[in-house]
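Peer 1: Got a sequence here, can you model it:
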Amino acid sequence: MSITLRKLAVFTKVAETGQATKSGELLLMSQPAISMALKELEENAGGQLFIRQGRRLILNDRGRLLLEPAQEILRRVARFENLLAESERQPRGLLRIGASTTIGNYLLPSLIARYSCLYTDAKASLQVGNTHQIEVSLDRGDIDLGLIEGPSHAPLLKAIPWRNDELVVIAGREHPITKINSVTADMLEKANWIMREPGSGTREVFEAALAEFGGSINIDLELGHTEAIKKAVEAGLGISCLSRLAVQRELENGWLVEISTHLNLTRSLTILLRDDGYRTKLLQSFLDMLLLNEVQGSECASRKAIQK
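Peer 2: The predicted structure follows:
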């Protein structure tokens, strides 16, 4: 039986895209080469792995059974290649980072840029999702490190406190609630809320803070993206609660107004790792940068100038 890593890569990519042509583009292979690899793999498997529906290729029950083991093999090979690529002097390879929405959109881009500047042979990819999605991806091995907002609900993952964040209740500048000096819990309950979806760390922290006062809220609209929520609030469709990191620009420009409440809206941002006892130099160097928080962008720029 001749099952190569290339065939497994073709199998998993076709399972993901459902198309031989699209898979070929992503793998830099011709469509005939993709078809040949699938044919040989199905011969090795003793039968078809896909159902053909026009140009669509859909996994059958046998294909679904083999998909997860194939993905696991490719993940282990990628990790092995990273280990081989590591230099004694400098980390090398691709670090796969996952982050919940606020961290991924407002904190990590500059940190990844700083990291890439410091370690020119290291690269990073970023997956952004809600807290639950990041936990699942890390547990499954799709990413190497996760950063989430609020507490973790994955007991098998190692959680490390990173830094504090503050949520703020916001409204559009013409919203009637902005004219009230002291907003009560009852007013918050009766307001129309625009919030993130279940599984979002921001929503979980806010609901927990409100529950301390025995209250709950009426969610009129759920949106999966922070920018969409800000625009909806700015348009007067309701009020919301988001990280100060996400709304600082809008508050400074007066497009949104912060509503003072008695709620405890501070939270801890958390680093998540698989607790498998080993960290590559690539992973450890990024983790050190996050925890030390001492390497400034100006230092990176100075280092690049010296290198030139």
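
Peer 1: drop to CA atoms for contacts and neighbour counts, all remaining ones
Peer 2: Noted.

Peer 1: got the buried residues for stretch 55-71?
Peer 2: By neighbour count on 16 or more other Cα atoms under 10 Å, the buried set for stretch 55-71 is Leu57, Ile58, Leu59, Gly63, Leu66, Leu67, Ala70, Gln71.

Peer 1: and what of stretch 288-305?
Peer 2: Buried residues in stretch 288-305 (16+ other Cα under 10 Å): Leu290, Gly297, Cys300.

Peer 1: Burial check on Ser285, number of neighbours?
Peer 2: Around Ser285 sit 16 other residues, with neighbours defined as other Cα atoms under 10 Å.

Peer 1: Please give the structure of this sequence too, so both can be compared:
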Amino acid sequence: MNERDWQILHTVFETRSVTGAAEKLFTSQPALSYRLKRLEEHFGVCLFERDGRKLNFTQEGEHLVDHARRMLREDLRMREELTRMQQHPHGEIRLGVSSNYAAYRLPRLLAAFQARHGGASFSLVSGLSHDLFVQLQREEIHLALVRDSFNWKERKFIVDEDPFYVFSREAIDFDDLPRLPQIALDTSTFQNRLVADWWNARFSEPPRIAMRVDKIEACMAMVRHGLGYTIVSSIALQEADRLFRFPIVQADGQQLTNKTWLLYRTQSERLPLVEKLIDMLKRRMA
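Peer 2: Down below sits the predicted model:
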């Protein structure tokens, strides 16, 4: 078995679909099905059972997926060690970045970094912070830029701190918020908890949720059309043209903020380009 087989097995498990895995791996479905059949014949097991369009992996199949992940991690480690031994600033940096940070802050950062280190290439995945944290634990990424520290025991520091605001098309009174329609942005459990804690300390009534959206652009568009107010961090400021904004102040007089953390493993600092990117991110809060 080779690296391609392990990648196929891992991707099929993640997508739970031969068709979806074939699209991700830029191959045909028949070719992928053939490789999976060869894997089953080689190990003498059934990898999965079909439930309509979904694939349910057997116990033996899940065991092989765990082995595939280990093999892929070992291959990545070997490549990284070879890059480090060559002592030149080329290589791939694997990043996991929360969706809004990837959209609003990361492009400028990566452009500045690549201008200084032209040999850098990036493998980027964006999404929910919790999912990215799981990928960091599995060693599938070098660095995670996420909205929670997750009590991570290895290296971590804050790279950005964005204050929360109430955004509205009209001027409003804070005391009226429980009676006004709210456009709720559901992207981060940790972020939602911060806002909920502030709300419960400030009001005895729950918010009147008019709708829930999972994209900040959609959220701010609803507000611009007068469908309600929202509570989001200042990362959304470029979407807030001609909107009123009111800072969220806590009982101690401090403004409520949303922090972005960089989480990584100690061993990542041994990779020259990754170390340079870490240093650049550290300087943002210096």
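
Peer 1: ok, back up a step: in TSV: the buried residues of stretch 288-305 of structure 1, plus secondary structure.
Peer 2: Below are the buried residues of stretch 288-305 of structure 1 laid out as TSV (DSSP: H, G, I helix; E, B strand; the rest coil):
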residue	secondary structure
Leu290	helix
Gly297	helix
Cys300	helix
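
Peer 1: from those, which single one is nearest Lys281 of structure 1?
Peer 2: Nearest to Lys281 of structure 1, judged by Cα to Cα, of these is Leu290 at 14.2 Å.

Peer 1: In structure 2, spot the strand with the most residues.
Peer 2: In structure 2, taking DSSP state E as the definition, the longest strand is strand 155-168.

Peer 1: which strands and helices sit next to the top helix by length along structure 2?
Peer 2: Secondary structure of structure 2 per DSSP state H: the longest helix is helix 59-86. With contacts defined as 3 or more Cα pairs under 8 Å, 6 or more residues apart in numbering; DSSP states H and E, helix 59-86 of structure 2 has these neighbours: helix 3-15.

Peer 1: Mean distance between whatever helix or strand comes next after the helix it packs on and structure 1 after superposition?
Peer 2: Stepping forward along the backbone from helix 3-15 of structure 2, the first helix or strand reached (DSSP states H and E) is helix 18-24. Compared with structure 1 after the fit, helix 18-24 of structure 2 shows a mean deviation of 5.1 Å (mean Cα distance after the TM-score superposition for structure 1).

Peer 1: which parts of helix 18-24 of structure 2 are buried?
Peer 2: Along helix 18-24 of structure 2, these residues count as buried under the neighbour rule (16+ other Cα under 10 Å): Val18, Thr19, Ala21, Ala22.

Peer 1: circling back to that earlier point, what inclination does the longest helix of structure 2 have with respect to helix 3-15?
Peer 2: Using axes from the mean of the first three to the mean of the last three Cα atoms, to 10 degrees, the interaxial angle of helix 59-86 of structure 2 with respect to helix 3-15 works out to 120 degrees.

Peer 1: Do a quick rundown of the helices in structure 1.
Peer 2: In structure 1, the segments counted as helices under DSSP H are 5-17, 20-27, 31-45, 61-85, 101-106, 108-118, 131-140, 185-190, 201-211, 226-234, 244-253, 281-292, 297-307.

Peer 1: could the buried residues of helix 18-24 of structure 2 go into JSON lines alongside distance to Lys37 of structure 2?
Peer 2: Listed next are the buried residues of helix 18-24 of structure 2 as JSON lines, based on distance: Cα to Cα, whole Å:
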{"residue": "Val18", "distance to Lys37 of structure 2": "12"}
{"residue": "Thr19", "distance to Lys37 of structure 2": "15"}
{"residue": "Ala21", "distance to Lys37 of structure 2": "15"}
{"residue": "Ala22", "distance to Lys37 of structure 2": "14"}
